[in-house]
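Colleague: Generate a structure from the sequence data that follows.
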Amino acid sequence: MRIRRAGQNDVPAVLALLDGATEWLVARGWTDQWGTSPHSTSPRRVEQITAFAADGGLWVGTLDDQVVGALAVGAALDYVPPATEPELYVRLLVTDRASAGQNLGGTLLDHARELARAGGVRLLRVDCFAGGDQALVRYYERQGFTRDVEFAVPRVNAPDWPGQVLAQRL
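Modeller: The predicted structure follows:
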């Protein structure tokens, strides 16, 4: 997989990855993480991914010139408890479900580690959905992260969204 900095023209491909991941979750009856609506139809999500590209923190992984993964890094998002030291925060990690089993996520996380080290940062953090069977939490633990702090994001007309921050020392 080739990793490159993403531009505004990559935003639709990243949204398509998110839409595909949501379709995969919904097909399994797992709607608590991202709901059932496509990300590409959410003005808030389109604005967020566009901002990630604009601030230079969005990266895409490609195979045969097809975008198969995306990584956004930068400052922690507002809903996350702040770190007590300088960090690089993984704001987004998504891969193409059709390419599952190729370690695309692990490769993108390796890129985040390289970016952190190059920036002189010794802490990499990420958050994820902590509901359901906690498979996503366990994925990040297999990638070398340890559980840090739990949090909840309030939602309108729905239970709070359960989150887990995970950290890795570099």
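
Colleague: From here on, just use CA atoms for contacts and neighbour counts.
Modeller: Noted.

Colleague: And the nearest residue to residue 122 once chain neighbours are set aside, how close does it get to residue 9?
Modeller: Nearest residue to residue 122, sequence neighbours excluded (C-alpha to C-alpha, 6 or more residues apart in numbering): residue 170, at 4.8 Å. Per C-alpha to C-alpha, to the nearest Å, residue 170 is found 32 Å from residue 9.

Colleague: next one: residue 38
Modeller: Applying C-alpha to C-alpha, the value for residue 38 to residue 9 is 19 Å.

Colleague: ok, back up a step: give me the number of neighbouring residues for the residue nearest to residue 122.
Modeller: For residue 170, the tally of surrounding residues (other C-alpha atoms under 10 Å) stands at 12.

Colleague: this one as well, want them side by side:
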Amino acid sequence: MTEQRIPTLRPGDPADAPAVLRLLDDATVWLVTRGRTGQWGTEPASTDPRRIAQADAWASGGGLWLAMLADRPVGALVVGAATEYVPPATEPELYVNLLVTDRARAGSGIGGRLLTHAADLARERGLGLLRVDCYAGGDGALVRWYERQGFTATDPFTVRRPGRDPWPGQVLARRLP
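Modeller: As a prediction, this is how the structure comes out:
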């Protein structure tokens, strides 16, 4: 039997929190091996009580979607309301709270597929705006990736974190026809 190459999407549920944490852990390792520790640090999400609680909330909150290949999660998308640290939208929107993909499958279009799904969800809800924020530090590669997905950089912001360096972020918006 050959492995499925195009991911299917399914809604997540509370049992999927460990899969989200695995994807975050793998992405963190990938970032660290490339010297990109500013985005998510160096420690696994699965050992951080705050991140574990966040994954549990995402998995039980109704906005989690998983990209699946051969019954294995290879991407996660969480949509809902904007986080408190970004400038509020001036109109109703759907907000991408999380997008993470299996780094072993980088370049295979999984992230783009999940963002297309987010746009479809927004349209189904009668919304004309999809926003996301991302790490804007380093060489800006993540901001450029979102721009290639049809988003436009709007509001830069900084998250101040006690005892840690400030986290530079960028809000991006995509108008939906």
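
Colleague: Overlay the chains and give the TM-score.
Modeller: Here the TM-score for the pair of chains, by TM-score structural alignment, normalised by the length of the first structure, is 0.98; 170 aligned residues with a C-alpha RMSD of 0.7 Å.

Colleague: what stretch of the second structure does the lengthiest helix in the first structure fall on?
Modeller: If you go by DSSP state H, the first structure has its longest helix at helix 11-27. On the second structure, the counterpart of helix 11-27 of the first structure by TM-score structural alignment is residues 17-33.

Colleague: Mind jotting down where the helices sit in the first structure?
Modeller: With helices called from DSSP H, the first structure shows them at 11-27, 43-54, 104-118, 135-142.

Colleague: okay, the third one sits on what stretch of the second structure?
Modeller: I take that to be helix 104-118 of the first structure. Using TM-score structural alignment, helix 104-118 of the first structure lines up with residues 110-124 of the second structure.

Colleague: Report the central residue of the second structure.
Modeller: residue 99 (1.7 Å; C-alpha atoms, centre = their mean).

Colleague: Show me what it lines up with in the first structure.
Modeller: For residue 99 of the second structure, the aligned position in the first structure is occupied by residue 93, per TM-score structural alignment.

Colleague: Could you measure from that match over to residue 158 of the first structure?
Modeller: Between residue 93 of the first structure and residue 158 of the first structure the computed distance is 24 Å (C-alpha to C-alpha).

Colleague: quick check: whichever strand in the first structure runs longest aligns to which part of the second structure?
Modeller: In terms of residue count, the longest strand belonging to the first structure (DSSP state E) is strand 158-169. Mapped onto the second structure using TM-score structural alignment, strand 158-169 of the first structure covers residues 164-175.

Colleague: again with stretch 58-78 of the first structure
Modeller: Taken onto the second structure by TM-score structural alignment, stretch 58-78 of the first structure occupies residues 64-84 there.

Colleague: Great, nothing more from me.
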